[in-house]
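Trainee: Next one to model:
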Amino acid sequence: MDSTNAPQKPWALRHPIAFLALATLAWLGLYRALVPVSEALVAALPVDRASHLGSALQFFLYDTPKVLMLLTGVVFAMGMVNSYFTPERTRALLAGRSEGAANVMAAGLGIVTPFCSCSAVPLFIGFVQAGVPLGVTFSFLISAPMVNEVALTLLLGMFGWKVALLYMGLGLSVAIVAGWTIGRLKMEAHLEDWVRDMPKAAAQFDDPEATLADRIQAGFSAVHEIVGKVWPYIVGGIALGAAIHGYVPEDFMAAFMGKQAWWSVPLAVLMGIPMYTNAAGVIPIVQALLAKGAALGTVLAFMMSVIALSLPEMIILRKVLKVRLIATFAAVVATGILLVGFVFNAVL
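Mentor: Model (predicted):
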């Protein structure tokens, strides 16, 4: 076959190091220009910058490209890293390990693996087939959507490393303790019969040698798959955050979600359960709530409940779990989230 007729690889794959260097410089340059560009756009509009509408528009015009750029950059980088953490490899790392240490390892793997709540059913089935203990499986399934790289990077970019590190520690603690608790309850009988009766499969995975160009291709694929799915939630979340930022009075938010209202934490958890979004969609709302005087513990509890206890996820999990196990899972995780909210409101 004449090699001259073969399709040529894109420039980025033929010169991967040069592409990564140029892409990083371009990303940093655009990111630094977001504030002046957003201010210039608002100034060009027939609105008063100091008005409610002007404030909301600036928030939206700044945060939308900021969050999308952060998300794209992180997903691309983690897409390259995640080529080492396929579902098969993750199952292989967890299968056959004792509980306790395995809960810690499972929660840690949740940070670097690209799985969200919509992946719960196939992952759950795969873990059961690989012989991963039930409690360890839950530690992973709690950590993966709640303490993923997208959430941590957006928190880092918006609130700084202290809040991001704090959230990571709290999320991992909830995932580890909740998984360990569910494991101690020995509730395997409350798996759906067809799941419990599946033959156990050996956890095997391939580890092919991959070039840097292959890793970059994996990054492009991750951006197309993940950003392509979540961007509507991001824009919707930022629009709601902009409305809160521009129009909701600070005194109202302080009274509704402040430290003084003891009921604010459980109410925030209940409010988060019916919502269907992810970390990328809820963090802009969190940012606006905090700016309006909401307490950090209350807002973190709201965020965790949206990500880890969403009603759509419970409906999906009903395919593989009986009602009692779902209720136990929700109760244990909700207890951990409530403790997080109350502790932070008490000490900060």
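Trainee: C-alpha only now, for contacts and for neighbours.
Mentor: Fine.
Trainee: Can you name every helix or strand that the helix ranked longest in the chain contacts?
Mentor: Among the segments of the chain that qualify as a helix by DSSP state H, the longest is helix 52-81. If you count contacts as 3 or more Cα pairs under 8 Å, 6 or more residues apart in numbering; DSSP states H and E, helix 52-81 packs onto helix 16-32, helix 34-44, helix 149-159, helix 212-222, helix 228-247, helix 279-291.
Trainee: Can I get these in JSON lines including mean neighbour count?
Mentor: Below are the helices and strands packed on helix 52-81 laid out as JSON lines (neighbours: other Cα atoms under 10 Å):
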{"stretch": "helix 16-32", "mean neighbour count": "13"}
{"stretch": "helix 34-44", "mean neighbour count": "15"}
{"stretch": "helix 149-159", "mean neighbour count": "20"}
{"stretch": "helix 212-222", "mean neighbour count": "19"}
{"stretch": "helix 228-247", "mean neighbour count": "20"}
{"stretch": "helix 279-291", "mean neighbour count": "23"}
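Trainee: which one of those lies closest to Met187?
Mentor: helix 279-291 (29.3 Å; Cα to Cα).
Trainee: and the nearest residue to Leu156 once chain neighbours are set aside, what helix or strand is that in?
Mentor: Residue nearest to Leu156 in three dimensions, not counting chain neighbours: Ala164, with 5.2 Å by Cα to Cα, 6 or more residues apart in numbering. Assigned by DSSP states H and E, Ala164 belongs to helix 161-184.
Trainee: Would you do the same for the sequence below? I want to compare the two.
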Amino acid sequence: MFEALANLIVYNGLKFSPETPVGAALHFFVMDVTKIFFMLVIIIYVMGLLRAMISPERVREYIRNRPDWQARGMAVSLGAMTPFCSCSSVPLFIGFVEAGIPLGVTFSFLIASPMINEVAAVILIGVLGWKLALLYIVAGLVVAWFGGLIMQRFKPERWVEAYVWKIQMGEVALPEQDKSLKGRHQYAVAEVKEIVGRIWKWVFIGIGIGALFHGFIPEAWVAEHLASGNWYDVPTAVVVGVPLYSNATG
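Mentor: Next up, the predicted model:
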């Protein structure tokens, strides 16, 4: 569908030839922009509905009084599926502590939540395919799991201020949301507008750079300089990627 639309716009409408660098670059740009924004709107809307239905309090109660390995698995999974905004992080942390959930488990949740970004996963599927997107998600889950284990080894409970242990969950103010179907829909639509409005320019820039590479840089050059098997290939790719990917979405 997206390739057909790109063919219609670039080759039939603008009359560019697929054999020219400009034509190939424009075709790549149009196809990827339409595909990625389509997937972004769908996935952000779905995740917005999920956020509206699952509150931090429900997450806390779900994990409470579970065995360590089971609680950690739930924490990592819920962290990946329910990326709460920063305004919920502190109340959620306090709620976990107050409920007696080990801080190692809490850190597993808090590591997974921002690291496994649904928007970045969608972009990876659109640009690099589902296998690399799956690898990104699995790597995030593994880092969150072992990151929480490492934090637990340091026994971070001893560094928590005494007043935190005395806070009751009822005293933690969380933003109220309209739980009706209409309210959830409005919340999800607002999420789409906010996130897409914040990242659209970076998506355009990223795809534009990719289109330039696709149209004007021969594959043989890329294979020679970044896929030749030399020891510096990965560090070079990292250095090139730093200015291009300033955050998970970018």
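Trainee: Superposed, what's their TM-score?
Mentor: Comparison of the two superposed chains (TM-score structural alignment, normalised by the length of structure 2) gives a TM-score of 0.77, and 240 aligned residues with a Cα RMSD of 3.3 Å.
Trainee: Can you find the partner of Thr277 of structure 1 in structure 2?
Mentor: In structure 2, the residue matched to Thr277 of structure 1 (TM-score structural alignment) is Asn247.
Trainee: before we move on, the earlier item: quick check, distance from the longest helix of structure 1 to the centre of its chain.
Mentor: 15 Å (Cα atoms, centre = their mean, to the nearest Å).
Trainee: with structure 2 superposed, average distance for that helix?
Mentor: Following the fit onto structure 2, the mean deviation recorded for helix 52-81 of structure 1 is 1.2 Å by mean Cα distance after the TM-score superposition for structure 1.
Trainee: Specify, as a residue range, where that helix falls in structure 2.
Mentor: Residue span in structure 2 matched to helix 52-81 of structure 1, by TM-score structural alignment: 21-50.
Trainee: Would you mark the buried spots in that stretch?
Mentor: Buried residues in stretch 21-50 of structure 2, counted by 16 or more other Cα atoms under 10 Å: 21-37, 39-41, 43-50.
Trainee: picking that back up, please render the helices and strands packed on helix 52-81 of structure 1 as a markdown table that adds distance to Gly110 of structure 1 to the earlier fields.
Mentor: Shown next, in a markdown table, are the helices and strands packed on helix 52-81 of structure 1 (distance: least, Cα to Cα, whole Å):
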| stretch | distance to Gly110 of structure 1 |
| --- | --- |
| helix 16-32 | 26 |
| helix 34-44 | 31 |
| helix 149-159 | 9 |
| helix 212-222 | 17 |
| helix 228-247 | 19 |
| helix 279-291 | 14 |
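Trainee: what's the closest of those to Gly126 of structure 1?
Mentor: Comparing the helices and strands packed on helix 52-81 of structure 1 by Cα to Cα, helix 212-222 comes nearest, at 21.3 Å.
Trainee: Check how far the closest one sits from its aligned residues in structure 2, on average.
Mentor: Mean for helix 212-222 of structure 1 is 2.3 Å (mean Cα distance after the TM-score superposition for structure 1).
Trainee: so where in structure 2 does that helix end up aligned?
Mentor: Under TM-score structural alignment, the match for helix 212-222 of structure 1 is residues 181-191.
Trainee: What lies in contact with that stretch?
Mentor: The contact list for stretch 181-191 of structure 2, computed with Cα atoms under 8 Å, 6 or more residues apart in numbering, reads Ile44, Tyr45, Val46, Met47, Gly48, Leu49, Ala52, Met53, Gln177, Asp178.
Trainee: any idea how far the residue nearest to the last one when sequence neighbours are not counted lies from Val46 of structure 2?
Mentor: Spelled out, it's Asp178 of structure 2. Closest residue in space to Asp178 of structure 2, ignoring its immediate chain neighbours: Arg184 at 6.7 Å, by Cα to Cα, 6+ apart. Arg184 of structure 2 sits 10 Å away from Val46 of structure 2, taking Cα to Cα, to the nearest Å as the criterion.
Trainee: neighbouring contacts of stretch 29-39 of structure 2?
Mentor: With Cα under 8 Å, 6+ apart as the criterion, stretch 29-39 of structure 2 contacts 2-3, 5-6, 10, 122-123, 126-127, 203-204, 207-208, 210-211.
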